[in-house]
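Colleague: Predicted coordinates and the sequence they were generated for:
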Amino acid sequence: MTHIPNAINPHAAQPTSLAALGRSLWFNRQLIVQMTKREVAGRYKGSAMGLAWSFFNPVFMLVVYTFVFSEIFKARWGGIGGDDSKTQFAVVLFVGMIVLNLFSEVFNRAPGLILANVNYVKKVVFPVEILPVIAMLVALFHSLISLGVLLTAFAFFNGYLHWTVIFIPLILLPLITITLGLAWILASIGVFLRDVGQLVGIISTVLMFLAPVFYPLNMVPERFRPIIMANPLTFIIEQAREVLIWGHLPNWAGLGVYTTAATVVAWAGYAWFQKTRKGFADVL
């Protein structure tokens, strides 16, 4: 099993630089892939349909959204982008849900990542810093399936896809980066303070409702808009809709600022995790 220097001693000081993080991810790439595959397959182990559920779940949710919002609520997105078809609200909402689920799956799991893998900390030579990365890849797998369902539905409803969909990896990358930073912090704190898992659930719910998932941003009163914009999900959701639904180019300046901030958070989270991990074995 590949491992970084000092991994054999849980009390040894660990490197905290971005270069060290890059080396760890590269050296352990096969382990990361293997554990990601195992976790994805394990989630559906024992079910008759197996991995097919990863496809049918988002299909089912999109059908439900379309029915509820277009037939019962008669909801529309207000004609933004020049299109206000019957199913448009459900498709636009689904973009927000994909972004939200990518973030919240990792964010909610993070406090328990180390607690659920105590044997890796105490008994096995294992690079525990990759656990949040594995959780992110699992979440990303399901998000990509949902994204495929979304694009298929959009093409079916509208008869075309915007060429700007090619920018969606650039939109999601800073969200992945900042989420990993938060995951490293929460995974560490979760070892020493078990209540953090309960707090994270509350924060996740607050972030969901304070992001434009179920409503357009222009419906938010001006005095409350700074609160919504402070939500790290808001910018990504809006930009994802711009390239996927409305066919607009990303806000490059905003994306650059967000990516820079996300990189700082990721490095700080990784550094915090590496500085505190030497106490994991004592607590666990």
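Modeller: Alright, I've got the coordinates. Every value quoted in this text rests on a predicted model; they were computed, and no experiment measured them.
Colleague: switch to C-alpha atoms for all contacts and neighbour counts from now on
Modeller: Will do.
Colleague: Relative to W26, how far out is I72?
Modeller: Distance, I72 to W26, by C-alpha to C-alpha, to the nearest Å: 50 Å.
Colleague: Looking at these two, which one has more neighbours?
Modeller: Per other C-alpha atoms under 10 Å, whichever of I72 and W26 has more neighbours is W26, with 13 against 9.
Colleague: buried sites along the helix or strand harbouring that one?
Modeller: Per DSSP states H and E, W26 falls inside helix 18-27. Across helix 18-27, burial judged by 16 or more other C-alpha atoms under 10 Å covers L18, L21, S24, L25.
Colleague: Could you pull up the residues touching the second one?
Modeller: Shown in contact with L21 (C-alpha atoms under 8 Å, 6 or more residues apart in numbering): Y270.
Colleague: Name the residues that touch stretch 255-262?
Modeller: Identification of contacts with stretch 255-262 by C-alpha under 8 Å, 6+ apart yields I171, L173, P174, L175, T177, I178, G181.
Colleague: ok, and here's another one to check against it:
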Amino acid sequence: MNSFSVSPRRLVASLVKNRRLMLDLARRDAVGRYKGSFLGIFWSLATPLFMLGIYTFVFSEVFKSRWGAAGTQTASKGKFAIVLFAGMIMFNLFSECVSRAPTLILSHSNFVKKIVFPLEILPCVALLSALFHFCVSALILLVAEWLIAGTVPPTAVLLPVILAPLCVFILGVSWILAATGVYLRDISQTIGILITALMFLSPIFFPVSSLPERFRVFAYLNPLTYPIEQGRDVLVWGQSVVWGHWVIYSLIATAVAWLGFAWFQKTRRGFADVV
């Protein structure tokens, strides 16, 4: 079998074969970022707690914001913070992976020289590390929701269903950026600007229903609109997955992942020459 095959079977085989290596590297990555700090891994808990407090104060006290259209607004300030935080953790999962993607190969240049090392797993390692922080944030969200609202919707168990196609989409984008970033170093400088723009264009601080009808079609072209809205539905509003939309998004995410993997495999031959 060609070691640089673009076949989906080749990808699945590599991920299954190297699953333990990915988990080990992801664990080291998640813990390593706090190495040497006084609080250590406790920062993974403290950071989302701090952000939840900031969101609650700024948007409920300073901006006096409420969620929804007139007559259907959330009355509780704490509830508004939960709604906001639910959208933010979905976006943060995407932004953490994508912002790191352009430098993944460059920051692991020692692996490029090793022909036997499966470079294609590096975006998966970054994703697993980001999922650890996502799970911590999601746990804090659910505890806060239970304390503020007195209950957690049973539909919250459907969150992994929403996450699955989002993770597939993230991998596709990460493979594209990781490979392109080797040859085009400027991409790592511009990706932060694009992510910031995408944050304000995504339905994190507003529901899509609040937009004028003529603008909603553009909102749904945003690849983060579906996972943010559906994640909020199952975590906060107690609504189930819209399966028709889920299937469409999953098919698109799968296509992006395959194209990203194909691009990565086609360009990886030159990594050693550039790095």
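Modeller: Great, that's in hand. As the structure is a computational prediction, the values presented were derived from the model and not from experiment.
Colleague: in the first structure, what residues pair with the longest helix seen in the second structure?
Modeller: If you go by DSSP state H, the second structure has its longest helix at helix 122-149. Matched against the first structure by TM-score structural alignment, helix 122-149 of the second structure falls on residues 131-158.
Colleague: what's the counterpart of V283 of the first structure in the second structure?
Modeller: Using TM-score structural alignment as the criterion, the counterpart of V283 of the first structure in the second structure is V274.
Colleague: scratch that, N108 of the first structure
Modeller: Under the alignment (TM-score structural alignment), N108 of the first structure pairs with S99 in the second structure.
Colleague: what about that match, helix or strand, and which?
Modeller: Per DSSP H and E, S99 of the second structure falls inside helix 77-100.
Colleague: which residues are contacting the following helix or strand past that helix?
Modeller: Following helix 77-100 of the second structure in sequence order, the next helix or strand is helix 109-112 (DSSP H and E). Defining contact as C-alpha under 8 Å, 6+ apart, one finds that helix 109-112 of the second structure is touched by I105, F117, L119, F271, A272, V275.
Colleague: Just the buried positions in stretch 152-168 of the second structure, please.
Modeller: Judged by neighbour count using 16+ other C-alpha under 10 Å, the buried positions of stretch 152-168 of the second structure are V152, P153, T155, A156, L158, L159, I162, L163, P165, L166, C167, V168.
Colleague: Output those residues in JSON lines, with distance to F206 of the second structure and secondary structure appended to each entry.
Modeller: As requested, those are exported to JSON lines (distance: C-alpha to C-alpha, whole Å; DSSP: H, G, I helix; E, B strand; the rest coil):
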{"residue": "V152", "distance to F206 of the second structure": "22", "secondary structure": "coil"}
{"residue": "P153", "distance to F206 of the second structure": "21", "secondary structure": "coil"}
{"residue": "T155", "distance to F206 of the second structure": "22", "secondary structure": "helix"}
{"residue": "A156", "distance to F206 of the second structure": "21", "secondary structure": "helix"}
{"residue": "L158", "distance to F206 of the second structure": "23", "secondary structure": "helix"}
{"residue": "L159", "distance to F206 of the second structure": "20", "secondary structure": "helix"}
{"residue": "I162", "distance to F206 of the second structure": "20", "secondary structure": "helix"}
{"residue": "L163", "distance to F206 of the second structure": "21", "secondary structure": "helix"}
{"residue": "P165", "distance to F206 of the second structure": "23", "secondary structure": "helix"}
{"residue": "L166", "distance to F206 of the second structure": "20", "secondary structure": "helix"}
{"residue": "C167", "distance to F206 of the second structure": "23", "secondary structure": "helix"}
{"residue": "V168", "distance to F206 of the second structure": "25", "secondary structure": "helix"}
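Colleague: from those, which single one is nearest Y34 of the second structure?
Modeller: The closest of these to Y34 of the second structure turns out to be C167 (C-alpha to C-alpha; 24.1 Å).
Colleague: now the counterpart of the closest one in the first structure: how far from S24 of the first structure?
Modeller: Here C167 of the second structure is matched to I176 in the first structure, going by TM-score structural alignment. For I176 of the first structure, the distance to S24 of the first structure (C-alpha to C-alpha) stands at 18 Å.
Colleague: ditto for V125 of the first structure
Modeller: Distance, V125 of the first structure to S24 of the first structure, using C-alpha to C-alpha: 14 Å.
Colleague: circling back: tell me roughly how far the helix holding W26 of the first structure lies from the second structure on average.
Modeller: For helix 18-27 of the first structure, the mean deviation from the second structure after alignment is 1.0 Å (mean C-alpha distance after the TM-score superposition for the first structure).
Colleague: Provide the aligned range in the second structure for that helix.
Modeller: Counting by TM-score structural alignment, helix 18-27 of the first structure falls onto residues 8-17 of the second structure.
Colleague: try stretch 254-269 of the first structure
Modeller: The alignment of stretch 254-269 of the first structure onto the second structure (TM-score structural alignment) covers residues 245-260.
Colleague: if we can go back for a sec, the buried residues of stretch 152-168 of the second structure: which two are farthest apart?
Modeller: Across those, no pair lies farther apart than V152 and V168, at 27.0 Å, counting by C-alpha to C-alpha.
Colleague: where does T179 of the first structure fall, helix, sheet strand or coil?
Modeller: Here T179 of the first structure is helix, with the state taken from DSSP: H, G, I helix; E, B strand; the rest coil.
Colleague: And for the closest residue to it other than its chain neighbours, the neighbour number?
Modeller: Leaving aside its chain neighbours, T179 of the first structure sits nearest to F103 (6.3 Å; criterion: C-alpha to C-alpha, 6 or more residues apart in numbering). By other C-alpha under 10 Å, 24 other residues sit near F103 of the first structure.
Colleague: Then F205 of the second structure?
Modeller: For F205 of the second structure, the count of nearby residues is 18 (other C-alpha under 10 Å).
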